[in-house]
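**Student:** Next one to model:
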Amino acid sequence: MSLPTQAQDALDAFAAAGGWEQRARLLMQWGERLEPLTDAERNDANRVHGCESQVWLVGEPQGARWHFRTASDARLIRGLLAVLLVRVNGLPGDELAAIDLADWFNQLGLGRQLSPSRSNGLNAVLKKMRELAHA
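**Tutor:** Alright, predicted model coming up:
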């Protein structure tokens, strides 16, 4: 399965980052690229439960493919969400179901920095994406 162009861009950018400090800065920058959610979209129905930070997720089908937008109150989480979105946006539901979250973050060199709670939160986001895609 080939990577979406933006996912490959993320992989290249993070591979070029020397250490954790550079990757953390890069994450913050990627987090600023998130498409904003409206105040109305930041509601309880769109809230992802299982995250320590507040995270909202909106998914829209575009034909057979999915487009997600997300927001969080935490800067580092916004960055992690941004690199998750470049990996999953534009995928059909069946490919979404096959995404290996741990593998993706390991490829980016971020796996070791994911605390169990962050990992659980990102898994909760991916789970909600899959639920939306199969609703």
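**Student:** drop to CA atoms for contacts and neighbour counts, all remaining ones
**Tutor:** Noted.
**Student:** Check the chain and tell me which residue is nearest its centre.
**Tutor:** Centroid check for the chain by C-alpha atoms, centre = their mean gives L84 as the closest residue, at 2.5 Å.
**Student:** how many other residues sit next to D39?
**Tutor:** By the criterion of other C-alpha atoms under 10 Å, D39 has 7 neighbours.
**Student:** let's see this one next to it:
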Amino acid sequence: MAAPAFEEIVEDFEFLEDWEDRYRYVIDRGKAMEPLAEALKVPATKVDGCASQVWLHPVIENGVFHFDGDSDAMIVRGLIAVLRALYNGVPVAEVPGIDARGELGRLGLNDHLSAQRSNGLTAMIERIRLVAAEQV
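**Tutor:** Next up is the predicted model:
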């Protein structure tokens, strides 16, 4: 079972009937995030492999993984919010073992994202896993 914040998203998705509503929900989650500070939007935090501009800023405190992120695309910003619900607050040693694709599959996202968005999502997941693995 995933983190409670992610389980909340799964439950919310069950109540949303169509994909237009689900996309709107993901976008709204992204809009609710604090924007990433401009000073953190640097090459070191930029995620390659995304069609849009994406930055992830991981922070590990007391062995617990957290990250903030931002994007110039609203749907991608929403996907960052979903990934934050999946990973934030997890012990860093457990991050590489999270089956993000499986968990996101519970939302049906794997089947409803364009190829470019799917590749970008994979790039974000790989960046998260890489950063966490470096800390273990």
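**Student:** Quantify their similarity with the TM-score.
**Tutor:** The TM-score (TM-score structural alignment, normalised by the length of structure 1) is 0.92; 134 aligned residues with a C-alpha RMSD of 1.3 Å.
**Student:** which helices and strands does the helix or strand containing the residue nearest to the centre of structure 1 pack with?
**Tutor:** Per DSSP states H and E: L84 of structure 1 is located in helix 75-88. Helix 75-88 of structure 1 sits against helix 5-16, helix 20-31, strand 65-72, with contacts defined as 3 or more C-alpha pairs under 8 Å, 6 or more residues apart in numbering; DSSP states H and E.
**Student:** just these: most buried one?
**Tutor:** Per-stretch averages of neighbours, counted by mean count of other C-alpha atoms under 10 Å, single out strand 65-72 among these, with a mean of 20.
**Student:** Now that one on structure 2. Mean distance?
**Tutor:** Strand 65-72 of structure 1, aligned to structure 2 and superposed, deviates on average by 0.5 Å (mean C-alpha distance after the TM-score superposition for structure 1).
**Student:** Please compute how far that strand lies from its chain's middle.
**Tutor:** Centre-to-centre, strand 65-72 of structure 1 and its host chain are 8 Å apart (C-alpha atoms, centre = their mean, to the nearest Å).
**Student:** picking up where we left off before, return the set of buried residues in the helix or strand following the helix holding L84 of structure 1.
**Tutor:** Counting by DSSP H and E, the next helix or strand C-terminal to helix 75-88 of structure 1 is helix 93-97. Residues 93, 96-97 are the ones in helix 93-97 of structure 1 that count as buried (16 or more other C-alpha atoms under 10 Å).
**Student:** hey, which helix is longest across structure 2?
**Tutor:** The residue-count maximum for a helix in structure 2 (DSSP state H) belongs to helix 115-135.
**Student:** Between strand 64-71 and that helix, find me the angle.
**Tutor:** On the basis of axes from the mean of the first three to the mean of the last three C-alpha atoms, to 10 degrees, helix 115-135 of structure 2 is oriented at 150 degrees to strand 64-71.
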